[in-house]
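1. What follows is a predicted protein model with its sequence.
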Amino acid sequence: MIPADSSTGRKTSTTSLLDPRLSVWRPPDSSLRDVIKHPMPGLPPERWIGFWVRSFTCVARSRVIEVRGLEHIRAAQDPFILTPNHSQRLEAMTLPALLAFIRDGKVVHFFADWLVMLYPIIGRVVRMHGPIVVGRKSAKIAWLNRFRSRFVGALPPFEQAANLLHAGESVAIFPEGTMNRDPKRLLRGYSGAAQLSLKEQAAVVPAGIRFPRRKGEGAIGDWDPWVLEFGPAMRPPSLKGEQPEIREIRDWHAQIMQAISSLSGKQWTPENQRTRYVA
């Protein structure tokens, strides 16, 4: 089948993802052949990376209803800081693959918890998008902590992110800081993305994941289909001094979270919980 750009009504093939005028893509309308044959000229030369990107894009054909706002995350828009909400386990692996697929093979570097790297297959998949590994948490099984240094970089995570931005690469942070299955509320979130944006004067691209086919009031499930929408780039305000002040960080974080709220359909206020509403 041939996907349609709902903004124009035109029928397009996945090769038209290379067309910067395309703003909407419906993965379910793409055939397996479309995904396999889709050109990704910016992909690293390692064949297993292409296999990973195409495999998870194939998974997305049955789970992702629609992707909107493609014009905001094109490789030509680099560098930026992507800030999506986070409601399912599968997002952490599907989102990087979808971005690489849409962006002609150009990856976005996601922040990732080092504990994920302990799982052989999942860890290998996550490493394919050149993640920024965060070593803040400790493993519940104490002896596993001896492996932390194998995965965590020599530089602090936000310094790694700053270096990537300076090199013209884009990075991604889940500002909620953990998976949040509540269907109506975002977590308060952490201000790291706001602080990074202010310090480096880097644009933020908010992203919202919503679940329009959900029924009932229960927690979001791992297999609930979703719509992904990228918003316009948000330019950080100029700093008053050399370093961002606490008030500047707090205000910019609030603006970012409000943008994510609008895109995801989830409510946000500064009084929202920091930790999960739903286990």
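-> Good, I have the coordinates.

2. When you work out contacts or count neighbours from here on, use the C-alpha atoms and nothing else.
-> Fine.

3. Residue 251 - how many residues pack around it?
-> Using other CA atoms under 10 Å, the number of residues around residue 251 comes to 12.

4. name the element it belongs to?
-> For residue 251, the host element (DSSP states H and E) is helix 246-264.

5. who touches that helix?
-> For helix 246-264, contacts defined as CA atoms under 8 Å, 6 or more residues apart in numbering pick out 83-85, 186, 189-191, 193-195, 198, 204, 206-210, 229-231, 236, 239, 267-268, 270.

6. Can I have the buried ones of the residues you listed as a PyMOL selection?
-> Buried residues within these, by 16 or more other CA atoms under 10 Å, are selected in PyMOL with:
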select buried, resi 83+84+85+186+189+190+191+193+194+195+198+204+206+207+208+209+210+229+230+231+236+267+268
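
7. what about the strands in the stretch 151-279 of the chain?
-> Per DSSP state E, counting those that start in this stretch, the stretch 151-279 of the chain carries strands over the ranges 171-172, 204-210, 226-230.

8. Let me have those strands in TSV, adding distance to residue 122 as columns.
-> As requested, those are exported to TSV (distance: least, CA to CA, whole Å):
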stretch	distance to residue 122
strand 171-172	18
strand 204-210	22
strand 226-230	21
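
9. Next one for the comparison:
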Amino acid sequence: MVLPAVNLAVRYRVTDARKFPQAGAFVLSPNHFSEIDPIVVGALAWKLGRAPRFMAKASVFKIPVLGWLLRKSGQIPVERGGVARGNEPVKAARRLVDRGQMVIVYPEGSLTRDPELWPMRGKTGAVRIALEQGIPIVPMAHWGTQDLMPRYSKRISPFPRKTVHVKIGDPLSFDEFKGRSLDTATLNEATAILMDAITGLLEDLRGEKAPAKRWNPSEHDQKETGRFEG
């Protein structure tokens, strides 16, 4: 249903498509700066030969029609919060591994808040899935969806057709972390490696260097509320 509309609005220019795994379970981690990114990235995954899977809040699956479409397309409902619900993402990840499927996880957790649309500080969900399940994580960067739908905008501008440039990185196996406790320090260290890889790919696409310090939303929130120290 989505592909015809995407084909009309987007042309892809993909670098290193051969690095996109054609079999087996893995996590795909792209940058995120437009509300339309999941549709554009999902369509790209389909074009590259894999059915895209996303983990989404279980409440979204209760919406009439949309919930039915999400389930039929293989998306994964995840309950959040509470002791019993805390294991839901882990169970969902195990199902992916058992079925040899891929899952798309945005490591930033939301649209980047960096003023220049560079990747901001990542959250640990993507690397946690990869490390706990022993599967690779593939970094990816794209540039151009902001022309289709600017950050925070509700309007799509499909015409004229937009070009989305994509670069896929080498799969990260995180061998150096195997055997280590998956504590906060380990997860943060692995996440920093992932975000460095994504940022490097985006630098290549944009032909410019990212800021030396990655945007940290918590620091800026503290400054705005007067709670920042140091």
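-> Arrived safely, thanks for sending. Keep in mind it's a predicted model, so treat the numbers as computed, not measured.

10. Need the nearest residue in space to the equivalent of residue 70 of structure 1 over in structure 2, chain neighbours excluded.
-> Here residue 70 of structure 1 is matched to residue 17 in structure 2, going by TM-score structural alignment. In this structure, residue 17 of structure 2 finds its nearest non-sequential neighbour in residue 168, 6.3 Å apart by CA to CA, 6 or more residues apart in numbering.

11. Just give me the match in structure 1 for that neighbour.
-> With TM-score structural alignment as the criterion, residue 168 of structure 2 pairs with residue 230.

12. how much space is there between its match and residue 209 of structure 1?
-> With distances taken as CA to CA, to the nearest Å, residue 230 of structure 1 is found 9 Å from residue 209 of structure 1.

13. got it, and residue 101 of structure 1?
-> Residue 101 of structure 1 is 18 Å from residue 209 of structure 1, by CA to CA.

14. Next: residue 86 of structure 1.
-> Here residue 86 of structure 1 is placed at a distance of 8 Å from residue 209 of structure 1 (CA to CA).

15. give the contact list for residue 133 of structure 2.
-> By CA under 8 Å, 6+ apart, residue 133 of structure 2 lies in contact with 93, 94, 97.

16. any idea what it aligns with in structure 1?
-> Taking TM-score structural alignment, residue 133 of structure 2 has residue 200 as its aligned residue in structure 1.

17. what about that match, distance to residue 81 of structure 1?
-> On the measure of CA to CA, residue 200 of structure 1 and residue 81 of structure 1 end up 10 Å apart.

18. how near is the closest residue to residue 229 of structure 1 other than its chain neighbours to residue 163 of structure 1?
-> Nearest residue to residue 229 of structure 1, sequence neighbours excluded (CA to CA, 6+ apart): residue 68, at 4.5 Å. Distance, residue 68 of structure 1 to residue 163 of structure 1, using CA to CA: 29 Å.

19. Looking at those two, which one has more neighbours?
-> When neighbours are counted by other CA under 10 Å, residue 68 of structure 1 and residue 163 differ, and residue 68 comes out ahead with 21 against 13.

20. Compute the distance between that one and residue 232 of structure 1, please.
-> Taking CA to CA, one finds residue 68 of structure 1 at 11 Å from residue 232 of structure 1.

21. got it, and residue 93 of structure 1?
-> Applying CA to CA, the value for residue 93 of structure 1 to residue 232 of structure 1 is 23 Å.

22. With residue 56 of structure 1 instead?
-> Distance from residue 56 of structure 1 to residue 232 of structure 1, counting by CA to CA: 25 Å.

23. Tell me where structure 2 has helices.
-> Using DSSP state H, the helices of structure 2 run over 3-9, 37-47, 66-72, 88-99, 125-133, 145-148, 184-206, 217-225.

24. Can you redo these as TSV, where the extra columns are distance to residue 105 of structure 2?
-> Shown next, in TSV, are those (distance: least, CA to CA, whole Å):
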stretch	distance to residue 105 of structure 2
helix 3-9	21
helix 37-47	10
helix 66-72	16
helix 88-99	11
helix 125-133	6
helix 145-148	17
helix 184-206	12
helix 217-225	19
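
25. Of all the ones you listed, which one comes closest to residue 112 of structure 2?
-> The closest of the helices of structure 2 to residue 112 of structure 2 is helix 217-225. By CA to CA, the value is 8.9 Å.

26. what's near enough to touch the aligned residue in structure 1 for residue 70 of structure 2?
-> In structure 1, the residue paired with residue 70 of structure 2 according to TM-score structural alignment is residue 126. Contact analysis of residue 126 of structure 1 by CA under 8 Å, 6+ apart lists 93, 112, 117.

27. and if you look at residue 218 of structure 1?
-> With CA under 8 Å, 6+ apart, residue 218 of structure 1 has these contacts: 182, 183.

28. how much space is there between it and residue 269 of structure 1?
-> Remark: distance between residue 218 of structure 1 and residue 269 of structure 1 (CA to CA) = 21 Å.

29. next one: residue 111 of structure 1
-> Using CA to CA, residue 111 of structure 1 is found at 24 Å from residue 269 of structure 1.
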